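J.: Predicted model and sequence below, questions to follow.
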Amino acid sequence: MEFNVGDLVTRSSYDSDIVFRITAINKGEAELAGEELRLAADAPLEDLIKLPDQERKDLQKRSREKEEVSYRLFRQEAKLMKERNRYETSDGYKEDTSYFEMRGRVLHLDGDPHYLEKCTMLYERLGIPVYGVHLPEKEMPAQVASLIHIVRPDILVITGHDAYQPSRGPENELKAYRHSKAFGQAVREARNIVPQLDQLIIFAGACQSYFEWLLKAGSNFASSPDRVNIHALDPVYIAAKLSLTPFMDRVSVLQILHHTLTGREGLGGIETKGVMRRGLPWKQEGISFSNSPNDE
């Protein structure tokens, strides 16, 4: 069977447990990226099974439905947060006043351009200001500093593909991970610029990443505590929750994981403050803020 870059496939040696997208083919070997999961792998072409058209359509439908459920839950909580903001800025509805929100800006570095596009669309749908950059994982440490100076983000997301490879060593050895070292080095470069955990909030990691190493490097949130796979959109929900939470409020780890598609087995971190700031009065003329309280 002929295979091409972009084909959706499974691996027969793993009982077709995960659907991958072929990202490159070289000398009978295919480089693979999880279609829904941030997992990197490779396999000989003879081990691959191409996904039939109907199964491909069914997968895309199930994926959209799952993502839509998570989105609706997030929007429900965002509306509750907005109503609380209105109550507080109007002194318990005693004052007839309007306010504006300055939501946290996200710099999202992603090793997969396909995932970056999906993430950017979700950020925009949630009303989160974002600057997305596609970079191969190993280039992130060298590029992150200049990007921070240019974008001046409140939240930094460093993600792409990763994998724990037991044949290279136990879970506590960095060499056993495909891209955890690069993620952690990028975090350290970012912390050289902004050391304070609440002035620059960092999420780092992908599927099966070295969770403890990424936290020690300076991340607020990371993957993957149980070395499980995480969903492609999980970093977005973490960043969005922080972007929409007032800077005087703390966000517990359990609270921030509530709307992710993976949960505590794949994601974790430390208690962190939100970054959204409110102001008043809101004026339609003059200075324009991209995220007014009327935006839905």
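T.: Structure's in. What do you need?
J.: okay, CA-based contacts and neighbour counts for the rest of this
T.: Fine.
J.: How many residues are close by Glu55?
T.: 11 (other CA atoms under 10 Å).
J.: quick one: Leu147 and Ala190, what's the gap?
T.: The gap separating Leu147 from Ala190 is 10 Å, by CA to CA, to the nearest Å.
J.: The residue lying farthest from the centre of the chain and Asp234: what is the separation?
T.: No residue in the chain sits farther from the centre than Lys94, which is 39.2 Å out by CA atoms, centre = their mean. In this view, Lys94 and Asp234 are 39 Å apart by CA to CA.
J.: same check, this time on Thr97
T.: 36 Å.
J.: Neighbour count for the two, which is higher?
T.: Counted by other CA under 10 Å, Thr97 and Asp234 do not tie: Asp234 has more neighbours, with 22 against 13.
J.: wait, that one sits on Leu261?
T.: Yes. Using CA atoms under 8 Å, Asp234 is in contact with Leu261, at 6.1 Å.
J.: Against Lys79, how distant is the residue farthest from the centre of the chain?
T.: Lys94 is 20 Å from Lys79, by CA to CA.
J.: Then Pro195?
T.: 32 Å.
J.: cool, Glu46 as well?
T.: Distance from Glu46 to Lys79, by CA to CA: 50 Å.
J.: what about the strands in the stretch 1-150 of the chain?
T.: 8-11, 20-26, 29-34, 40-44, 48-50, 100-102, 106-110, 130-134 (DSSP state E, counting those that start in this stretch).
J.: structure B:
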Amino acid sequence: MGIGDVVVRKSYGKDITFKIIDVKEDNGEVIYILKGISIRIIADSSRDDLELVNKEFIAEKDKILNARVSQAIKNAISSRGGTYTRITKSPKIIPEKELMFGRPGKVLHIDGDEVYMENCLKVYKQLNIEAVGRSVIEREQPLKVVDMVKEIKPDIVVLTGHDGVHKNAKDFLNLDSYRNSRYYIEAVKALRDYNSSYDELVIFAGACQSCYEGILDAGANFASSPNRVLIHCLDPVFVCEKIAYTRIDTVVSITDVIENTITGIKGIGGLQTRGKYREGYPKSVYL
């Protein structure tokens, strides 16, 4: 087995497919560092627990997740039928529906994993959301995020990548128990020092098993992971979709945001937040 091979872990029922990204030696034992293909997690394993699979192989859990992704995309698009084009009528102007137009919120997605980022950008495009992606490793995100926000001027910022709870960790509020949670927290704090308004700048931060409470306390609107579970690589995208396409004068239903994700309430949570969708009238005749 070597870097780039696709494997499953026998002790976990072969539930998740991983790619080997590094091989290390610990006290004479070879340890394989693994990255989830669809799940935002970094793990390690001994050789004996791994089984090679073909690149075409999709673990049973991945099949279920992929089906949920397809359904979530359909639900997101179909839910916009009339939902985001309403406008209050006045005695002077009664807008015709065909003359209405709108602008969803703009997203800056900063991801510690370039492959995950590219997959997210494809789905943003499917959902008709303007999104700019930047691949930045987790420990550098606090140093670079504010300059990127100043450059791109997004309405919504996503800070994600990989995370995970260290083996034998018992204190789930101690940042030493996590691989990367401290970096997400530092990045969120930097953003809130730059813009303290939860409505002007909406922030999602975290990855698999991240320190949910610490990230929210730092100033994020939404975070992972309340129950320290694994989250899907596209969960941040579906959070953004709900915010981007909810009207600016409406507080987004937190339960609607969570139900819109792949992982659900155990993996994603957050605070009341206003939408970023702005309606306009009338449409330009030249477009």
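T.: Sure, I can see it. Values in this document were obtained by computation on a predicted structure and should not be read as measured data.
J.: Could I get the TM-score for this pair?
T.: The TM-score (TM-score structural alignment, normalised by the length of structure 2) is 0.90; 281 aligned residues with a CA RMSD of 2.2 Å.
J.: More neighbours: which of Leu147 and Ala190 of structure 1?
T.: Between Leu147 of structure 1 and Ala190, counted using other CA under 10 Å, Ala190 has the larger neighbour count: 24 against 17.
J.: picking up where we left off before, same list, the strands of the stretch 1-150 of structure 1, but as a markdown table with distance to Leu116 of structure 1 and mean neighbour count please.
T.: A markdown table is the format used below for the strands of the stretch 1-150 of structure 1 (distance: least, CA to CA, whole Å; neighbours: other CA atoms under 10 Å):
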| stretch | distance to Leu116 of structure 1 | mean neighbour count |
| --- | --- | --- |
| strand 8-11 | 18 | 22 |
| strand 20-26 | 15 | 19 |
| strand 29-34 | 13 | 22 |
| strand 40-44 | 15 | 17 |
| strand 48-50 | 24 | 18 |
| strand 100-102 | 23 | 21 |
| strand 106-110 | 6 | 25 |
| strand 130-134 | 7 | 18 |
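J.: Which one of the ones you listed lies nearest to Arg168 of structure 1?
T.: Arg168 of structure 1 lies closest, by CA to CA, to one member of the strands of the stretch 1-150 of structure 1: strand 40-44, at 14.1 Å.
J.: mean deviation of that closest one from structure 2?
T.: Here strand 40-44 of structure 1, set against structure 2 after superposition, deviates by a mean of 1.8 Å using mean CA distance after the TM-score superposition for structure 1.
J.: Quick one: residues in contact with that strand.
T.: 11, 28-34, 161-163, 178, 207 (CA atoms under 8 Å, 6 or more residues apart in numbering).
J.: Just tell me the aligned range of that strand in structure 2.
T.: Mapped onto structure 2 using TM-score structural alignment, strand 40-44 of structure 1 covers residues 42-46.
J.: and the aligned residue in structure 2 for Val69 of structure 1, how many residues sit next to it?
T.: Under the alignment defined by TM-score structural alignment, Val69 of structure 1 corresponds to Gln71 in structure 2. A count of neighbours around Gln71 of structure 2, defined by other CA under 10 Å, yields 13.
J.: hey, where'd the helices end up in the stretch 101-250 of structure 1?
T.: 113-126, 140-151, 180-193, 211-217, 234-244 (DSSP state H, counting those that start in this stretch).
J.: Test my guess that Ser224 of structure 2 contacts Leu216.
T.: No. Using CA under 8 Å, Ser224 of structure 2 makes no contact with Leu216, being 9.0 Å away.
J.: So for those two, which sits in the more crowded spot?
T.: Shown here are Ser224 of structure 2 and Leu216; by other CA under 10 Å, Ser224 has more neighbours (31 against 22).
J.: residue contacts, the more buried one?
T.: Ser224 of structure 2 touches 205-212, 231, 267-269, counting by CA under 8 Å, 6+ apart.
J.: and which of the residues you listed is nearest Asp171 of structure 2?
T.: Cys211 (10.7 Å).
J.: and the gap between the spatially closest residue to the closest one that is not a sequence neighbour and Asn128 of structure 2?
T.: Spatial nearest neighbour of Cys211 of structure 2, excluding adjacent residues (CA to CA, 6 or more residues apart in numbering): Ser181 at 5.9 Å. When distance is defined by CA to CA, Ser181 of structure 2 is 30 Å away from Asn128 of structure 2.
J.: Please identify which of those two sits among more neighbours.
T.: Higher neighbour count among Ser181 of structure 2 and Asn128: Ser181, with 31 against 13, using other CA under 10 Å.
J.: can you give me the strands for the stretch 151-287 of structure 2?
T.: 156-160, 202-205, 222-223, 251-252, 269-270, 273-274, 278-280.
J.: So which bits of the longest one are buried?
T.: Applying a neighbour-count criterion of 16 or more other CA atoms under 10 Å, the buried positions in strand 156-160 of structure 2 are 156-160.
J.: residues contacting Gln199 of structure 1?
T.: Contacts of Gln199 of structure 1 by CA under 8 Å, 6+ apart are Asp154.
J.: Relative to Arg84 of structure 1, how far out is it?
T.: In terms of CA to CA, Gln199 of structure 1 sits 24 Å off from Arg84 of structure 1.
J.: buried sites along the lengthiest helix in structure 2?
T.: For structure 2, the helix with the greatest residue count under DSSP state H is helix 60-78. For helix 60-78 of structure 2, a neighbour-count test (16+ other CA under 10 Å) marks 62, 65-66, 69, 72-73, 76 as buried.
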